[in-house]
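# Sharing a model that was predicted from the sequence below.
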Amino acid sequence: MNPTVHIVDDDEDFRDGLAWLLDSRGLPVRSWRSGDDFLQALRADREPWGCCVLLLDIRMEPLSGLATFERLKAMGWPWPVLFLTGHGDVGMAVAAVKQGAWDFLEKPFQNNLLVDRVEAARQAALALQAGSREKLEFQRALAGLSAREREVLAELLAGHYNKNIAEHLGITARTVEFHRANIFEKLQVQSAVELAHRMGLYGQ
């Protein structure tokens, strides 16, 4: 997987120069002249929601970078967003980071610094994608548990020992051990502690 870098900026010269820089470093790039163009492509499914990074100019007309970001969040956009700002926009960019943007870069920027930050964001996108895939696999395995395994799972998460679980469910301790082993195998965990951790991360 090689995450695409999407550049959304209404300054054609700047946009083209930035695309050339990133392309020269071997990064796949797509350019967009406005936030609205990018949003329309997403809504029409012309642009896949694949693993990517978004460089978003904070000041654009008619739809600002901040307004674009808010609409992306409402659509469930998961990938890192880096705002491109002028000196007077740093305060807005900091506020955007607090609202979930990944970072911001102040114009004019040093080329190597920009490429480094973009690459860091691409690595964050890859990590996010891996986590999403792991979550999906865990939830599929969870859905595949039998009714009895779900009962034993609830007891395990409550911190109960095999003997207590057996008493609560009216089965033998040996049967509890059998179900416990199946649960651990299906959910790919090695201990009750790991089980509780992964349920906390992915079980909702």
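Yep, that arrived.

# rest of the way, CA atoms for contacts and neighbours
Fine.

# Please enumerate the strands of this protein.
Counting by DSSP state E, the chain has these strands, from start to end: 4-8, 29-32, 52-57, 81-85, 103-106.

# Out of those strands, flag the one nearest residue 122.
Of all these, strand 52-57 sits nearest to residue 122, with 6.1 Å by Cα to Cα.

# how far off strand 4-8 does the closest one point, in degrees?
With axes from the mean of the first three to the mean of the last three Cα atoms, to 10 degrees defining the directions, strand 52-57 sits at 20 degrees from strand 4-8.

# So which other helices or strands are in contact with strand 52-57?
Packing contacts for strand 52-57, counted by 3 or more Cα pairs under 8 Å, 6 or more residues apart in numbering; DSSP states H and E, involve strand 4-8, strand 81-85, helix 111-143.

# any chance of those in JSON lines, plus mean neighbour count?
Compiled in JSON lines, the helices and strands packed on strand 52-57 are given as follows (neighbours: other Cα atoms under 10 Å):
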{"stretch": "strand 4-8", "mean neighbour count": "22"}
{"stretch": "strand 81-85", "mean neighbour count": "25"}
{"stretch": "helix 111-143", "mean neighbour count": "16"}
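
# Find the centremost residue of the protein, please.
The centroid of the chain falls nearest to residue 128 when counting by Cα atoms, centre = their mean (4.0 Å).

# could you dump the helices and strands packed on strand 52-57 to CSV with distance to residue 166?
Putting those into CSV (distance: least, Cα to Cα, whole Å) gives the following:
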stretch, distance to residue 166
strand 4-8, 53
strand 81-85, 51
helix 111-143, 21
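
# Second structure for comparison follows:
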Amino acid sequence: MMERRVYLVDDEDAIRRSASFMLRTSGCVVESFNSADAFLKAAPDLTSGCILLDVRMPGTGGLDAQLALRALGITMPVIVMTGHGDISIAVRAMKAGAVDFLEKPFEKASMIAALEQGWARLAAAGRAQTHAHDAEARLNVLTPRERDVLNGLVDGLPNKTIAHDLGISPRTVEIHRANLMAKLDVKSLSEALRIVFAANAVSAAR
């Protein structure tokens, strides 16, 4: 079971104490920060988890912290915490990718429900990443020429055009195509393309 890790970012001591207590009694691992700046400094080295982020803090505010996290390539789910009258800010945070928002004072059930959404997103991202790395490993068994043929197929080119571009015969393209399909253990071109697209997701994330 995935560890339920939460990063609590709020400048109010009382909020950090009460929310930390509620989370720990629910089985969460909690690490708290008294400013967005302190959290952003530590964020690149933190284990994956959900972020409970106050929108109004001295120094860097919650919305700016969201943008800073994205710039750092950190995609942990964010739940923003807002005071009375900050709904417009919460909506902006949602548009910027926040999972949900909580209005202070919030109940334990509301906080856990919001975090459940975040943990579900983390689990889905983990499965997608595993699938992408599996796809990349499968492509690595192909020879350079088989990769050339596959790239032509990805571009939607017919065998004759691929053959012309590579300086080989259409029959040789057919042989490479059959070999790469066998190595990838797929029965159709669409299956092969899905493997390529999944592997490309790994490259794009680097």
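Now that the structure is in, tell me what you want to look at. Treat the numbers as computed from the prediction; the structure is a model and nothing was measured.

# quick one on the thing from earlier: to residue 177 of structure 1, which of the strands of structure 1 lies closest?
Evaluated with Cα to Cα, the strands of structure 1 place strand 52-57 nearest to residue 177 of structure 1, the distance being 44.2 Å.

# Do me a favour and get the end-to-end distance for stretch 183-192 of structure 2?
The first residue of stretch 183-192 of structure 2 is 10 Å away from its last residue (Cα to Cα, to the nearest Å).

# which residues are in contact with that stretch?
138, 139, 141, 142, 181 (Cα atoms under 8 Å, 6 or more residues apart in numbering).

# For the residue nearest to residue 152 of structure 2 when sequence neighbours are not counted, give me its contacts.
Nearest residue to residue 152 of structure 2, sequence neighbours excluded (Cα to Cα, 6 or more residues apart in numbering): residue 162, at 5.8 Å. Neighbouring residues of residue 162 of structure 2 by Cα under 8 Å, 6+ apart: 149, 152, 153, 170, 173.

# check contacts around the residue of structure 2 most remote from its centre.
The outermost residue of structure 2 relative to its centre, with distances by Cα atoms, centre = their mean, is residue 169 at 42.6 Å. Counting by Cα under 8 Å, 6+ apart, residue 169 of structure 2 makes contact with 160, 163.

# please redo it, this time with the cut-off set to 10 Å
With contact taken as Cα atoms under 10 Å, 6 or more residues apart in numbering, residue 169 of structure 2 is in contact with 159, 160, 161, 162, 163, 175.

# same deal with residue 108 of structure 1?
Listed by Cα under 10 Å, 6+ apart, the contact set of residue 108 of structure 1 reads 84, 85, 86, 87, 114.

# hmm, which of the residues you listed are common to structure 2?
Contacts conserved in structure 2 for the contacts of residue 108 of structure 1, using both residues aligned by TM-score structural alignment, their matches' Cα atoms under 10 Å: 84, 85, 86, 87.

# Give the aligned equivalent of the first one in structure 2.
The equivalent of residue 84 of structure 1 in structure 2 is residue 81 (alignment by TM-score structural alignment).

# For residue 134 of structure 2, see how far away the closest residue in space to residue 36 of structure 2 that isn't next to it in sequence is.
Spatial nearest neighbour of residue 36 of structure 2, chain neighbours left out: residue 60 (5.8 Å); criterion: Cα to Cα, 6+ apart. Using Cα to Cα, residue 60 of structure 2 is found at 39 Å from residue 134 of structure 2.

# Can you tell me how far the residue nearest to residue 36 of structure 2 is from residue 40 of structure 2?
The gap separating residue 60 of structure 2 from residue 40 of structure 2 is 10 Å, by Cα to Cα.

# who touches both of these two?
Counting by Cα under 10 Å, 6+ apart, the common neighbours of residue 60 of structure 2 and residue 40 are 66, 68.

# how many neighbours does the alignment partner in structure 1 of residue 142 of structure 2 have?
Counting by TM-score structural alignment, residue 142 of structure 2 corresponds to residue 145 in structure 1. As a burial measure, residue 145 of structure 1 scores 17 neighbours (other Cα atoms under 10 Å).
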